[in-house]
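Participant: predicted coordinates and the sequence they were generated for:
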Amino acid sequence: MVTATATLGGTASSVKVGRLAHGLMNMTWTPTPAPDEQCFEAIKAAVDALPPGVKMVLNSGEFYAQDWGTGNLQLLSRFYAKYPEYAEKTFLSVKGGVKNRGPDCSIENLRASIDNIQSALGPIKKVDLFEPARVDSRIPIEKQMENLVTLLKEGKFDHIGLSECNADTLRRAHAVYPVTAAEIEVSPWSYDENQKKVIETSKELGISIMAYSPLGRGFLTGQIKSSSDIPDGDARKTLTRFKTDEIMKHNWAIVEALKAISDQVGCTPAQLCLAWVASLGPHVIPLPGSAKASRILENLEAGDLELSSADLAKVNAIIETAEIKGDRYYGLTDEEAHLWR
C-alpha cells in the first residue's frame, strides 16, 4: 500500500486522493486495446493500493479511442457494472467539449458532450469533474465558464476543470467559478515557461494540477529507442519527437542522464520522473497511464519517493541543459495546436 495522498483544489477541496492519478487513455486509444479483464485488474490495483477513504483519480475522455469514439467510457461502464463498489472509491475526470476534432465550448455542444459521456458511462458512476479538452478561442473564457456552471447546476457533474490553459486564462476562469483542476503536460522534457506559470498560478489560487504525460509518453522510461518500438497506428508516430529515429537518437541523451540519477537513487527512471513532477508542489498530481497492473503499482510507489535536494538539483540541471528536438505535438506552435489559450 502507498501512503502519500493529496487534496484536490477548488470545490473539491474536501476530497482526499492518491498522490498520483491514473490516466486511462492507453487502454483504448491504441491500435490493439488491452482485454477488459487486464484493464479491470489495473484499475482495481490502483484503487486498492490506496489507504481506506482515499480516492483514486481516474482520467478519461469522450474521444479516447482510435475512432475518436466513446470506447474508453464504455470500458469504464463495463468496469463499474462488474465492480459497482469501486464507483465511490474513484474520482472520475472526463474531457469533452470537442466537435469535429476541435474545441467547441458553446452551451449546446458542452451539454451534448456531457450527456453523451454520461450515456456511455452508464448509470452507476457519475462524472465527478468535467473539463473541456481545449479552451475555445472563439468564446471568451468567462462565457465558457458560465456555460460550464449552468451544466454543473443542472447536476451534470460536480466540479469544473480546464485543460491546456495558460495562466491568464486560468485566473480569469477561476474568477467566475472555482476551478478544481488544470490538466497540463509536465515532464522533464516538457517543462517550459507556460507550465511554470500555470503551476505557480494554480498554487496561488488553490487549484490542482493534473500533470499528464509525466513520462514523456513513455520515452523517458527508456523503453522506446526507435520507431520500431512503437506499433503501427500508434498516435505517437504522428508526433515530432517520435517521428524519426534520428530525432529519438538525439533525445536519448536526456533518458541516459535521468537513468544515471535513478540508478543512484535506487528507483526506476519512471519513478524518478514521477517523483520529480510531484516535487513541483503538493498541488501537482502526476497523471501517468498504463493498462498493466504491475506498471501502475510501480508508478504509484513514486508517490512515496522523496528526492533529496541534491537529487532534485541534478534533475533540474539536466532539464535546464537538455536540447530536445521536436515539439509536443505535430510540428505546430502551441497556439496552432490549440494549446495554452
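Facilitator: All right, it came through fine. Since the model is a prediction, treat every value here as computed from it, not as a measurement.
Participant: going by C-alpha atoms from here, please, whenever you check contacts or count neighbours.
Facilitator: OK.
Participant: got the residue ranges for the strands in the stretch 1-150 of the chain?
Facilitator: In the stretch 1-150 of the chain, the strands defined using DSSP state E, counting those that start in this stretch lie at 5-7, 16-18, 22-23, 56-61, 90-96, 98-99, 102-103, 129-132.
Participant: go through whatever helix or strand residue 194 lives in and flag the buried ones.
Facilitator: Assessed by DSSP states H and E, residue 194 sits inside helix 193-205. Neighbour-count burial for helix 193-205, counted by 16 or more other CA atoms under 10 Å, picks out 194-195, 198-203, 205.
Participant: with stretch 141-158 instead?
Facilitator: 141-142, 144-145, 147-149, 151-152, 156-158.
Participant: just to revisit the earlier point, residues in contact with the helix holding residue 194?
Facilitator: Helix 193-205 is contacted from outside by 165-167, 170-171, 174, 182, 184-186, 208-209, 281, 283-284, 340, using CA atoms under 8 Å, 6 or more residues apart in numbering.
Participant: off-centre distance for it?
Facilitator: Here helix 193-205 shows a centroid-to-chain-centroid distance of 16 Å under the convention CA atoms, centre = their mean, to the nearest Å.
Participant: stretch 205-224 now?
Facilitator: On CA atoms, centre = their mean, the centre of stretch 205-224 falls 7 Å from that of its chain.
Participant: comparison target below:
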Amino acid sequence: MEMRSVGSQGLVSSAEGLGCMGLTGSYGAADEDESVRTVQRAIELGVTMFDTADHYGAFSGERLLGRALSGRRDAVVVATKFGGAEMDDEGRTIGGANGRPEYVRASVERSLRNLDTDRIDLYYQHRVDPRVPVEETFGALGELVAAGKVRYLGISEVRPDTIVRAHATAPLSAVESEYSLFARDMESNGVLETVRRLGIGFVAYAPLGRGFLTGGVRSADSLAEQDLRRIYPRFQKENLDSNLALVERIGQIAAGLGVSSAQLALAWVLAQGDDIFAIPGTRTRRHLEENVAAASVALDVPTLRALGSLVEDVQLFGDRVSAMDTGIQG
C-alpha cells in the first residue's frame, strides 16, 4: 500500500483508508464480529487510516474501533470527528452542529475514552457551527494539540473561505469531503484548489458514491429501511433510475480493463493526486480486499480521460447531500 503525506504538518498515512461509518449499521444491519475482523484485516493489508466519528452509532462506532485496534494502536492513524450534532454523555442527540470551545474540550475527552486511547491522530470538526466563529473552535483545537491529546487537525465539508480561516488559526492537515465520479463539485467550488494552495491533504469520503458506483444498488427498494441512503436525493427512485446510466458507463470501462467497477472508481480517486486519500467503507472482509486491490490499479491517460468526461456525458439527477445535513458547506 502506498504511503502519502497528509498535508504538510507531518502526518503520514496509507493512500487508502477505511471509512468506519457503516460498521455499526448506518447502511443496514451490521455484524459486530465481522466489523472487528474487517478492521483487523485492513491492518494486515497495509491500511493505516481508520475514520470514524462520535455520532456514528451514538459512540458505538468509536468503541468498536477501539476494541478492534487493541494491541495494534501504534500501527494506525485514528481519525475521528466531533460537533456534527450535539450529543449528551448517553449518546443522545440534543442539538445541531456545536463548535463551542467547551463542547470541543468535552468531546475530545469522551472520544478518548470511547476509543480507549491516549491521543487522537486526526481530529476533525465534523460540521461547522454557524453560531460560533471557526476561529473560536480552532483556537480550542490548537490547545488540544499543544496538550498532546490531538496530533493533527482536520475539518469536514466546508467552503474555501472557512478552510483559510481555520488553517490560519491552527494548521490543518486534512479537509474531508465527499468526492468520487458520482460527486465532483470539489473540483469546481474552490475546495481542491484551496487545500493545494495551503498544503493541506484532501480525504475523500464516499469514494464509491455510497456504494452506488459498485453497481450494487440498482433500485431504491433494495435499500434496508434503516439505510441512511434513503434520505439522499440521488438515491430517490426517480433520480436513482436515471443515475444508473453512469454506473453502466463505468461498468463498461471496468470490464475492458478486467477490474471491478468499485476498483475502477477507487483507482480514479487515488489517481487525482498524491495529496488525495480515499476512505471507502465496508462491513465485510470480502469487499475490503476488493477495495484495497484498487490501490494497485494503474490507470493510463486515455482511461483517465474517458472517466473524466463522464461528468460531461452523463447527467446526474438529485443533490449529493440531504437537506438534513444542515451543517454542510459552512
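Facilitator: Yep, that arrived. Since this is a predicted model, take the numbers as computed values, not measurements.
Participant: superposing both, give me the TM-score.
Facilitator: Here the TM-score for the pair of chains, by TM-score structural alignment, normalised by the length of the second structure, is 0.92; 322 aligned residues with a CA RMSD of 1.8 Å.
Participant: neighbours of residue 41 of the first structure, how many?
Facilitator: Neighbour count of residue 41 of the first structure, defined by other CA atoms under 10 Å: 16.
Participant: actually residue 101 of the first structure, not the one I typed
Facilitator: For residue 101 of the first structure, the count of nearby residues is 9 (other CA under 10 Å).
Participant: same question, residue 37 of the first structure
Facilitator: 10.
Participant: now check the second structure for the residue matching it.
Facilitator: Counting by TM-score structural alignment, residue 37 of the first structure lines up with residue 33 in the second structure.
Participant: same question for residue 103 of the first structure.
Facilitator: By TM-score structural alignment, residue 103 of the first structure lines up with residue 97.
Participant: between the strands of the stretch 1-150 of the first structure, which gets nearest to residue 268 of the first structure?
Facilitator: Distance to residue 268 of the first structure, taken as CA to CA, is lowest for strand 22-23 among the strands of the stretch 1-150 of the first structure, at 18.1 Å.
Participant: contacts for that closest one?
Facilitator: With CA under 8 Å, 6+ apart as the test, strand 22-23 of the first structure has contacts from 46, 56-60, 212, 287-290, 296.
Participant: how does it look with 7 Å?
Facilitator: The contact list for strand 22-23 of the first structure (CA atoms under 7 Å, 6 or more residues apart in numbering) reads 57-60, 287-289.
Participant: JSON lines for the strands of the stretch 1-150 of the first structure, including distance to residue 83 of the first structure and mean neighbour count?
Facilitator: Shown next, in JSON lines, are those (distance: least, CA to CA, whole Å; neighbours: other CA atoms under 10 Å):
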{"stretch": "strand 5-7", "distance to residue 83 of the first structure": "23", "mean neighbour count": "20"}
{"stretch": "strand 16-18", "distance to residue 83 of the first structure": "19", "mean neighbour count": "22"}
{"stretch": "strand 22-23", "distance to residue 83 of the first structure": "18", "mean neighbour count": "26"}
{"stretch": "strand 56-61", "distance to residue 83 of the first structure": "15", "mean neighbour count": "25"}
{"stretch": "strand 90-96", "distance to residue 83 of the first structure": "12", "mean neighbour count": "22"}
{"stretch": "strand 98-99", "distance to residue 83 of the first structure": "30", "mean neighbour count": "16"}
{"stretch": "strand 102-103", "distance to residue 83 of the first structure": "33", "mean neighbour count": "17"}
{"stretch": "strand 129-132", "distance to residue 83 of the first structure": "21", "mean neighbour count": "26"}
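Participant: looking at the ones you listed, which is nearest to residue 238 of the first structure?
Facilitator: Nearest to residue 238 of the first structure, of all those, is strand 102-103, at 17.3 Å by CA to CA.
Participant: comparing the closest one with the second structure, how large is the average distance?
Facilitator: Mean deviation of strand 102-103 of the first structure relative to the second structure after superposition (mean CA distance after the TM-score superposition for the first structure): 1.7 Å.
Participant: again with stretch 109-118 of the first structure
Facilitator: Compared with the second structure after fitting, stretch 109-118 of the first structure has a mean deviation of 1.1 Å; criterion: mean CA distance after the TM-score superposition for the first structure.
Participant: what residues sit buried inside that stretch?
Facilitator: Applying 16+ other CA under 10 Å to stretch 109-118 of the first structure flags 109-111, 113-114, 117-118 as buried.
Participant: circling back to that earlier point, of the contacts of helix 193-205 of the first structure, keep whichever come out buried.
Facilitator: 165-167, 170-171, 174, 182, 184-186, 208-209, 283-284, 340.
Participant: and the residues you listed, which of them are in strands?
Facilitator: Those of those mapping onto strands are 182, 184-185, 208-209, 284, per DSSP state E.
Participant: just flag the most distant two among these.
Facilitator: Longest span within these, CA to CA: 185 and 208, 13.3 Å.
Participant: could you give the number of residues near the aligned residue in the second structure for residue 76 of the first structure?
Facilitator: Under the alignment (TM-score structural alignment), residue 76 of the first structure pairs with residue 65 of the second structure. As a burial measure, residue 65 of the second structure scores 24 neighbours (other CA under 10 Å).
Participant: pretty sure residue 14 of the second structure contacts residue 6?
Facilitator: No - under the criterion of CA atoms under 7 Å, residue 14 of the second structure makes no contact with residue 6, lying 9.3 Å away.
Participant: show me where the stretch 101-250 of the second structure has its helices.
Facilitator: For the stretch 101-250 of the second structure, the helices defined by DSSP state H, counting those that start in this stretch cover 101-115, 134-146, 160-169, 191-198, 237-257.
Participant: sounds good, over and out.
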